[in-house]
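[1] 3D model of this:
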Amino acid sequence: MAAQVQLVAAALVTLLLATGEVTASEATVSLKDNGYEGVLVAISPSKTISDASEVLFKATQKRAFFRDVKILLPKSWTKTPYDAVALNENFDESDIRVDAPKGVYGNQPYTEQPGGCGDPGLYMHLTPEYLVNDKEADVWGPRSKTLVHEWAKLRWGVFDEFGYPNDEMYPLFYATQNIVEGNVETIVHPNYCANEVLSGKLRDITGSECSYVDDLPDKNCRFIPDEDQVAVSSLMSLYYIANVEEFCGESKRHNLRAPTKQNNKCDHRSVWAVIETHSDFKGNNNPPTSTSSPTKFTVLRQEAAKFALVLDYSYSMRDYDRIKKLQTTARRWILHEVADGSSVGIIKFGGTANVEAPLTMIEGEESRKMLADIIDTKLRKATSIGAGLSRAMNDMLNGEKNAVILLITDGEENTYPYIRDIQAQLVASGIRVVTIAFGETADQQLESIAQQTDGKTYTVFDSDSGSQLLDAFLGALTYQPGDTLADTRVKIHEYPYAGTEKQLRMEFPVDASVGRDMLFQLRTSAVKHTVSAPYLIRPDGTLVETATFDSLIESWTIKVPLAEAGIWTWIADLSGDENYYIQVDITAKARNPDSLPIITRAWASSGPSGVDATVSPVIVYAEVKQGSNPVVGATVRAYISHTSTPDEAIELDLLDNGQGADSQAGDGTYSRYLTQYPFTGRYIVRAQAWNNGSAFINSGFTVNRAPQRRHARSVPAKPLEMQTYCCGSKVPFNAETAESAGEFSRYVAAGSIQVTKIPETGDVLPPSRVTDLQVGGVYQANLTLTWTATGDDLDYGIVSAYEIRFSSNDSDIVDLDAENTTLLTFEDSKQKPELFINAGETVNVTLYLEDFEVGKLYYLVLRAADDVGKLSSFSNVATVFIPNEPTAEPTAEGLATWMIIAIAIAALVVVIAVIACVAASRSRRKGARVPSENPDW
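    Sure, this is the predicted structure:
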C-alpha cells in the first residue's frame, strides 16, 4: 500500500517544460549540443521520460533528446524524498502540469495552445490517473509517444493532424473526386497525415456498418486503423500506431489536402517544415549527432517565497505623491495579502541602499505590523537602483530559494552602481525580479531585467489612486507555492471616484466560487473626506457596520469571514470636495479551501526587446477559468493605456470565438489583436471579466467516458465505446447541462509592454484570415455559405469586400491556381449589407447553383479586402457536393402545407421513406469508397 501511495505521489506533481514568450520560460529550457537541459517534470522518471527521449531523438532526425530533467514536488509534501530545494520553479508558471482531470478532456493529455502556428503552447496537462493507470494510458497510446506528440505542440507550436468527432472544421472524414472512364467517382478519406495509406475498417459506434450522408460517413462513423502498418509518420497524427515514429515532412509526403488543424493553422505547411524554423534547429543549430545520452533526473521540492522589497526613497518619489502611494499599498500588501509562511525583507535606496528589515517569516499579525511600520515616507538624496538590487541579491537573498525581488521605483537612476552594472550577475543568480515603474519616464531597463529573470513588469500612472499599484503587488504573489492557490486573493470589485457626490452607493456581486475572508477597503486621499464609516449591505438586506480605520494604510477596512453569494452593496458618505478621491477595492478567497475560485489571468504578447507592431501586432489575452474548467460566454474587456495619456484607455472586447487572434473557441482564453497605437513607448494593460447573463462553467461531458482502447486489431462486434478525443476548432459545450457561472466580476493587471515601432499613418493592417468557412446547405436553386466576419484591420472593424474562389479540382484551390478557379466578388455594402458587418459576427451568403455542375464535389475558399485593397490570407477550404436533384428550400407556407398533407398520408410516407433510404444507402456504397492506395499528396 505504501508503495502505491508513493507512486501516486510521484505523479501528483508539477511538470515544467519550455515554451516561449507568452510565459517567458524558454530561457529556462535550452537545447545545447542536441540535449534539452533545464526541463522540469514530475513523472516517476524510471521509464516514461527516458523512453520519450529516444522517441524524440529519432523523430527529430537525431537532433534533440532530453538530457536533464527535474521533478518538482509541492511544498506541502514534506515526507516525499527529494534531492534539492527548487531554486525558482513554481506551479503557477509551470509549462507542463500534472493536475486533476479537466472536465472536457477527462484523462486525455493535452496542450493549451492559445497562439498561432509556430507559437509555443502555454502548458501541457497530464493527470495522475493517466500516469499511474496503464489501462487509462492504453486509451491514448504509449506514454513516451504521447509526451513527444504534446511536446511538439508545446515547444514548436505545431498542431494535430487528425479529425475530431462532430467538428465541422476538422472532420473525421473528407472526400475527393476522381474521373474514372468518364465517370465521377467520390473517394472518402479518413482525416490523417501519413506517408502511406493506413489499412483499417469503418465502423459505426454501434458496431455496425457506417451510414452515409452526401457520400460521407455520418457523425457516428469511426475509422479503426489496423495495428500493423507500413507508414512511419506522423507523430502528430495517429501516433499510437506501432510503426509511426516520425513527423510528416517533405520527405514523408505531407498530406496538405487533409482538413487538419495543422494545415489550417500553418497554411498547409508540414509539421517538420514548421519545426525546422524554430530557433532550436534554424540555421543548422544542433545538427544530427550519433547518439543520445541517458536522461539525468533530479527531484526538487518547492519552498515558500522570499520577497525582498526594494523601495525607491529618492527625492523624485515625492512627485505626484508617489511615496505616499507606495507606503499605503506596500503596507496593505504586507498586512493583508502575503501568505503566512512566506518571508519578506525591506531595502530602501537613494544614492546608497540599506537593509531596513532582514527576511522575516510572516507568522500572524505581529510580524506583519512590525514590517509595515518600517515603510515610512522619509526620502533621501540621489538614486542608485543598482545599489538596491545589489543589496537584495548579495546580502538578503544570497543562497535563498524561490527568491523574488519586488522593485518599486520611478526609474530615474543617477548614481553608480546602475542597473546595467549588476544585471549579468542578477540574471545568473536565479532570483526573479518584478519591476513596478512609476510614470512614463522610468528607465526601459526595468522591462529588460524583469524579462531576463523570468519576472514581470508593471507600470503605474501618476494619476492612479492606488488600484494599479495594488494590482502590481498582487501580481508578485503568483510566485507563492501552487498549493496555496485556493488561499490566493482575487479582486472582485474596484471603484475609483473623485467628484462632488456626497454619498456613493455601489453594488457588487459575490459569486459562489468566492467569499471566504472577503476584504473591503476604502482608501481616501484625506481622512476628513469620509464623513462617516462606510458600511456593507448583505443580499438579504442586513447591514455590516464593522468598518475600522487603519491609519497605517489610511483606509477603511471591513472584514467578512464568509460572504454569502449574491448582490452586495457598499455605501460611503463623502464630503463632496472634488479635490479628494477614494479608491474602493474588494478581494476574497475561494469559498471553500478545498476548491478553486474563478480566476482571471491576463497578458499581452511581447518580447525581450519590446514589440515592433508593424511586424507583429500585440495580442491581448485573458484566461477565465475555474481551476482548469473554462468559463465560456463571459464578457471580457481589456483596457490599454499609454503612459502619456493615462485617462484615454483603448477599450478592447476580447473574444473566445476561435477567429482572428483567438486560436480555439470555448477554451476560456479570450483574445484580440491590438490595432491602435497612438504612440511608441509604454502601455499598461488591464482586464476585467464579468457575467453579462450568458457565462457558464464548462465542467465537461456528462456521458459515460469509461476507458476503451482507441485502436484494435480486430473490429468489435459490440458498440465502440471509444473516448471522444478533444478538442478541435472548439471545446464542446452543452448549455443545458453546464453550470451557470453566476453573477461575477474579476479585475486583473496584465502588466506593461514596450512598443518600439508602430504602423505609419494610414491603413497598413490587412484583414485577418477567415478560418471557419462552412457550407450551410444546398437547396433547389442555391447554396448557402457561412463564416465569422473578419475585420478591416485584422479582427477589428468592417471589411470592404470578399472574394470567393471555387473549383471541382482540389489542386486548383490548394495551389491557388487562379486561372482554373471561378471567382465571385462581393464589394457593394449597399447591395449586400448582410455581408459587411462587424468582425466577430456571423455572415451568411447565398450562391446560385447555376455556377455549379450537378453531381460534382466543389472546393471553396475566400479572402477579405479592406478599404485600401489590402487582402487577408485565404480561408480554410470548405467542400460541398452538388446532388443531381437538390432538395427544395423549406418555407413557412410550404411547411404548413406539408404538415397538412403529412397528416393525411402519414402511413404512405413512412413506407416510401424506408424504401428510399435503403435504395439510397446501397447506391452510395457503390459510388463512394475508402481509398485503397495513396492519393496524390
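
[2] could you use CA atoms for every contact and neighbour count after this?
    Will do.

[3] who's in contact with the helix or strand containing residue 8?
    Residue 8 belongs to helix 2-11 when assigned by DSSP states H and E. Helix 2-11 has contacts (C-alpha atoms under 8 Å, 6 or more residues apart in numbering) with 42-44, 80, 98, 128, 131-132.

[4] next, the second sequence, to be compared with the first:
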Amino acid sequence: MGSFPNVILILALGVLQAVEGSMIQLNDNGYDGIVIAINPNVPEDEKLIQKAKEKVAEASTFLFHATSRRAYFRNVSILIPMTWTSKPGYLTPTLESYEHVRFVSSAHKFSHPFLKGIFLLIHLTPNFVLDDNWLIYGPRGKVFVHEWPCYITSLNTIEATRCSKDNTGVNRVLKCSIKSCAIRLCKINRQTGMYETKCQFIPEKSQNAKVSIMFMQSLDSVTEFCTAKTHNPDAPNLQNKMCDQRSMWEVIMDSEDFRNTSLRAGVNSPPSPTFSLLKAKEHVVCLVLDKSGSMSVNNRLSNLVEAAELYLIQIVEIGSWVGMVTFDSDVITQSNRSISGSEIVLLTDGEDNEISTRFEEVKQSGAVIHTIALGPDAARELEKLSLMTGGYRVTPKENMTDLIDAFSRITSRSGDLSQKAIQLESKSVMLNSKEWINGTVTVDSTVGNDTFFVITWTESVPRICHQDPKGKEYRNADFSINKLNSKAAHLRIPDTAEAGNWIYRLQNEHSLQTLTLTVTTRAKSPTVLPVIATVHVNQSTGHFPSPMIVHVQVSQGFLPVLGAKVTAIIETGHGSQETLALWDNGAGADTVKNDGIHSGYFRSYQENGRYSLKVLVQARNNTARLSMRSPQSCAMYVPGYVNHGEIVLNSPRPEVKDKEMEVKIEDFSRVTSGDSFIIPGVPSGPLPGKFPPAKITDLKAKSQADHILLSICFFPADHYKIRMSGNSMQLRDHFDKATQVNTSGLMPKEANFKETFEFKPETLKIQNGTKVYIAIQAVDNANLTSDISNIARARREYYPSLSSYTINVATIIVAVVGAAAIIHIF
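    You can find the predicted model right below:
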C-alpha cells in the first residue's frame, strides 16, 4: 500500500445540519463553533491562515445572500499544529479538535481541487486554498457555499443536470491531450434518447439565470439555489433519488437549522466573522475511575485495572501526560489548575442524581469528557456529558474484552494517524477443560509498530502457542504476566511486527473458564497511512419504533477500501446480542455503492436503555481493493465557456484510466467500537409488528421493445406493489391512484438479493419517446408498507433526425495553461 502526501484539514462550512455531538450551532442567524484545522504534517505557512480567513469571510457573505439573509459565519476557530511556531496571539484550544473537523483538504495527487466528502467531510487541496489557477471553479467563497448543501443531503447533487433551463450553452464532446483538444457534436443514444456519456454542457459566459448554485457556481449570474419552480424533478441524479425529487432549497429549508430560522431583517450584509487562532498543546488526559463497593461485583474492579493499564501502555498517544483519580463517592477538586483543553475518561457503574446539576460547570470547564457506563445501573446522564463536550460514550459489558474495547475507542484526537492505536482482534470464548481456541490475526503492511497481544483468563493461565508469519513461535514464557492482575499476560512484539497471518492457539487447562485475546498495533510509518474503520450512528437517542442507522467507513487516507466484510455487533445493557451485516451496495440504508461506507438498519430492539456497538471488519482471500478514483466532487468542473460565439476551453481535467480505478490490497482485519446509543419507549413483552419493510432506493428501469425491465435490490417482505405513471410528481404524491402493475410473478427474496423483473404495460401505449415512471412499495405479512421507493424512469427508443445536430458557433478557441493549443472538429 503506497504512501500519501501531507494534507491540510479544513472545516469551512461544516455540518450546518444538526450532527450528534457537533460543536457548530446556528444562533440568531450566525454560525458558531466552526473549526479550521491544519494537519500536523503540513509545513508551516502563514499564508494558509490568512487565505483561510479571507475565503471564509467571502463565503459568509455569499451564504448570507444565498439563504435570503438567514445564515452567516460568526465565530471561526483556526486550529494550528503543535509543530508550528508559537506566537503571542495564539490561544489554547478547549473543545476544538481534529475529531470535529468536517471539511478536509486532500492531497494534491487528486485531480480535483475540492471533492465530495464521505462521513461528513469535504476535501480541499492546498492548491485550492493558495493557487488562483483554480478560479475556473468560481470564487472560493462561492465554491464553499456550493459544497455546504452536500452536508444536508450527503450526496453529489449536480450529476450533469442543468438547473435552471434558462442557462444557455452548447453540448459537445471534448477529447483533449496535453497540447490539443478535438471537439465534436454530441450523439444521442437511440436506446435511451439521452446524449452519450462523454457529452458535456458548455455554458454561455454571459447568463441571466440566477440558479443554481448546485449546478454551476462558477457562473457570475448564479446566486441562488434551485426552488420548486426551477428544479427538474425528473433528472436522473442522486438528489432526486434520495430526496424525493425535492429542490435543494426545499431540502435546505426542511433541515433542522433552517426549519425555524427567519431572515435577518433590515441588514444587507452580515457582520464579519470573528477568528480565533488556537495552537494545539500537549495531550493531557485524566482517568477518573470508580472503585466503590459495587465495582467488586463480577470482577469489575480487577478487569478495570487491566483495561486501564492496557490503555496507558498501548492506546493513549505516545508523549501524552496522563493522570489518574479513583473515587468511591465524590471526586474532590484539590487544585486550581485549569483543565481547559484536557480530556477526562470517566468510568462508573453507579447512579448519580446530581450529574445534571453540574452540566453548566462542565460546559464552562473546556474539558472533553469521554464516558464509560459500566453495567445496567450506570447513571443515565453520563451520555449527556460526552455529547455536550464532544467526547466518546461507550457502554461495555462487564468482561475484560469489552472493557479493553471501550478504552480502545478513546484514541488519539490529534489528527496524526501514525499515533492512533488500531485494534486488530478482540475475542472472548468460554471453553471447557482441554478445549482449544484457534485463529489467525492478519497484520497488514500499513501497521505493525507497537504491537501487543493480550490474553486474559478467569481461573488459571491457559497454554499459549503463537506463531508469526515466518514460523517463529511464542509460548507462555514469552508473555509477561501482570503483577497487579495475575489473570492477564502481555506479549509486545519488538520493532515492527512481521506482516502476514499470525496464528494463535490457546488451550484451557482448567475447568470451565473464559479466555480473551486482544491485539492492538499502530501505523508502520508516518508516511504510509493505515487502513482504518470509523463508526457512526445517526443519533445518540433513538425513538421506538424508528430504526437506528449504523455506518462504517473503511478507508486508507481519503480513498475508500472496497470488498471487506463488515459486521456490527449490537448488545443491550443486559447482554442480549444482535449481529447486523452492513453493506456498501447502494441499497437500503446505504446511499452510494462502492464508496467504502457500509450501512445498515438496526431495529431489533429488546429493551429500553443503552445499546453498545462493536464492529468487525475483515478482508480475506484477496477480496479487498483500494479505490483510486478520487472522491467525486460535489462541484462541477466547467470545461469552458461560449463567449461571443466562441468556445473558450479551460485546462483539461486529468483522467484516470479504468484499469487504474481499483488496486488490489492485502488482507487485513480491524475491530472498533462505536458510541453507545439509547432507545426509549420499547414496550415490554412481545414486540408488536411496528417495523415496516425498508424503503427500496435502487430501483432502475429501462425500456425493451414494448416491455419494461426493472432492476431491484430486495429487502424482506411478503409481497410488493409496483405502480407507474406518465408523470413522476403524480406518482410520488398519489402513488395509490397510479396504474398498478401485475406483480404475481415477482416472488419475495432474501435481503440484499438483486433481481430483475420484466412486465408489459397493459394500459399504457409505449411509443418512440414515451417516458414511463415506476415506483415500488414492499409490504410485510402484517400489511405494513415501506415508503415509496425512488422513482425510476424508462424511455422508449427515440430516433432523432440529423437536423438535431447543429452548430451555431463560428469559432472555437482553446485556452490551455502553459501550452500551445491546436484544435480540430471531427
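
[5] TM between them?
    Here the TM-score for the pair of chains, by TM-score structural alignment, normalised by the length of the second structure, is 0.86; 768 aligned residues with a C-alpha RMSD of 3.1 Å.

[6] which helices and strands sit right next to the longest helix along the second structure?
    The helix that spans the most residues within the second structure, counting by DSSP state H, is helix 46-66. Under the contact criterion of 3 or more C-alpha pairs under 8 Å, 6 or more residues apart in numbering; DSSP states H and E, helix 46-66 of the second structure touches strand 72-73, helix 126-130, helix 140-147.

[7] if we use 10 Å, what do you get?
    Here helix 46-66 of the second structure touches strand 30-32, strand 34-37, strand 72-73, strand 75-80, helix 126-130, helix 140-147, strand 274-279, going by 3 or more C-alpha pairs under 10 Å, 6 or more residues apart in numbering; DSSP states H and E.

[8] with distance to residue 65 of the second structure added, can I get those in TSV?
    Output for those, formatted as TSV (distance: least, C-alpha to C-alpha, whole Å):
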stretch	distance to residue 65 of the second structure
strand 30-32	13
strand 34-37	19
strand 72-73	9
strand 75-80	18
helix 126-130	23
helix 140-147	11
strand 274-279	19
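
[9] which of those sits most buried?
    Of all these, strand 34-37 has the most neighbours on average by mean count of other C-alpha atoms under 10 Å, namely a mean of 30.

[10] which other helices and strands does that strand contact?
    Other helices and strands packing on strand 34-37 of the second structure, by 3+ C-alpha pairs under 10 Å, 6+ apart, are helix 46-66, strand 75-80, strand 274-279.

[11] next, the buried residues of the helix holding residue 8 of the first structure.
    Buried residues in helix 2-11 of the first structure, defined by neighbour count with 16 or more other C-alpha atoms under 10 Å: 7-11.

[12] same check on stretch 489-509 of the second structure?
    Residues 489-492, 496-509 are the ones in stretch 489-509 of the second structure that count as buried (16+ other C-alpha under 10 Å).

[13] where along the second structure do the helices fall?
    For the second structure, the helices defined by DSSP H occupy 46-66, 126-130, 140-147, 149-153, 238-242, 248-253, 256-259, 300-310, 359-365, 382-389, 400-409, 728-733.

[14] what lies in contact with stretch 679-686 of the second structure?
    Residues outside stretch 679-686 of the second structure that contact it (C-alpha atoms under 10 Å, 6 or more residues apart in numbering): 540-548, 572, 605-611.

[15] residue in the second structure matching residue 303 of the first structure?
    In the second structure, residue 303 of the first structure lines up with residue 281, judged by TM-score structural alignment.

[16] same deal with residue 260 of the first structure?
    Checking TM-score structural alignment: residue 260 of the first structure goes with residue 237.

[17] for its match, which non-adjacent residue is spatially closest?
    Spatial nearest neighbour of residue 237 of the second structure, chain neighbours left out: residue 159 (5.9 Å); criterion: C-alpha to C-alpha, 6 or more residues apart in numbering.

[18] so that neighbour sits against residue 215, correct?
    Yes - counting by C-alpha atoms under 10 Å, residue 215 is a contact partner of residue 159 of the second structure at 8.5 Å.

[19] could you check which of these two is surrounded by more residues?
    residue 215 (25 against 17; other C-alpha atoms under 10 Å).

[20] so what corresponds to the more buried one in the first structure?
    Residue 215 of the second structure maps onto residue 237 in the first structure, by TM-score structural alignment.

[21] grab the nearest non-local neighbour of that match.
    In space, and not counting its chain neighbours, residue 237 of the first structure is closest to residue 161: 4.5 Å by C-alpha to C-alpha, 6+ apart.

[22] need the contact list for residue 565 of the second structure.
    By C-alpha under 10 Å, 6+ apart, the neighbours of residue 565 of the second structure are 581-584, 598, 616-620, 623-624, 669.

[23] kindly recompute the last result at 6 Å.
    617-618 (C-alpha atoms under 6 Å, 6 or more residues apart in numbering).
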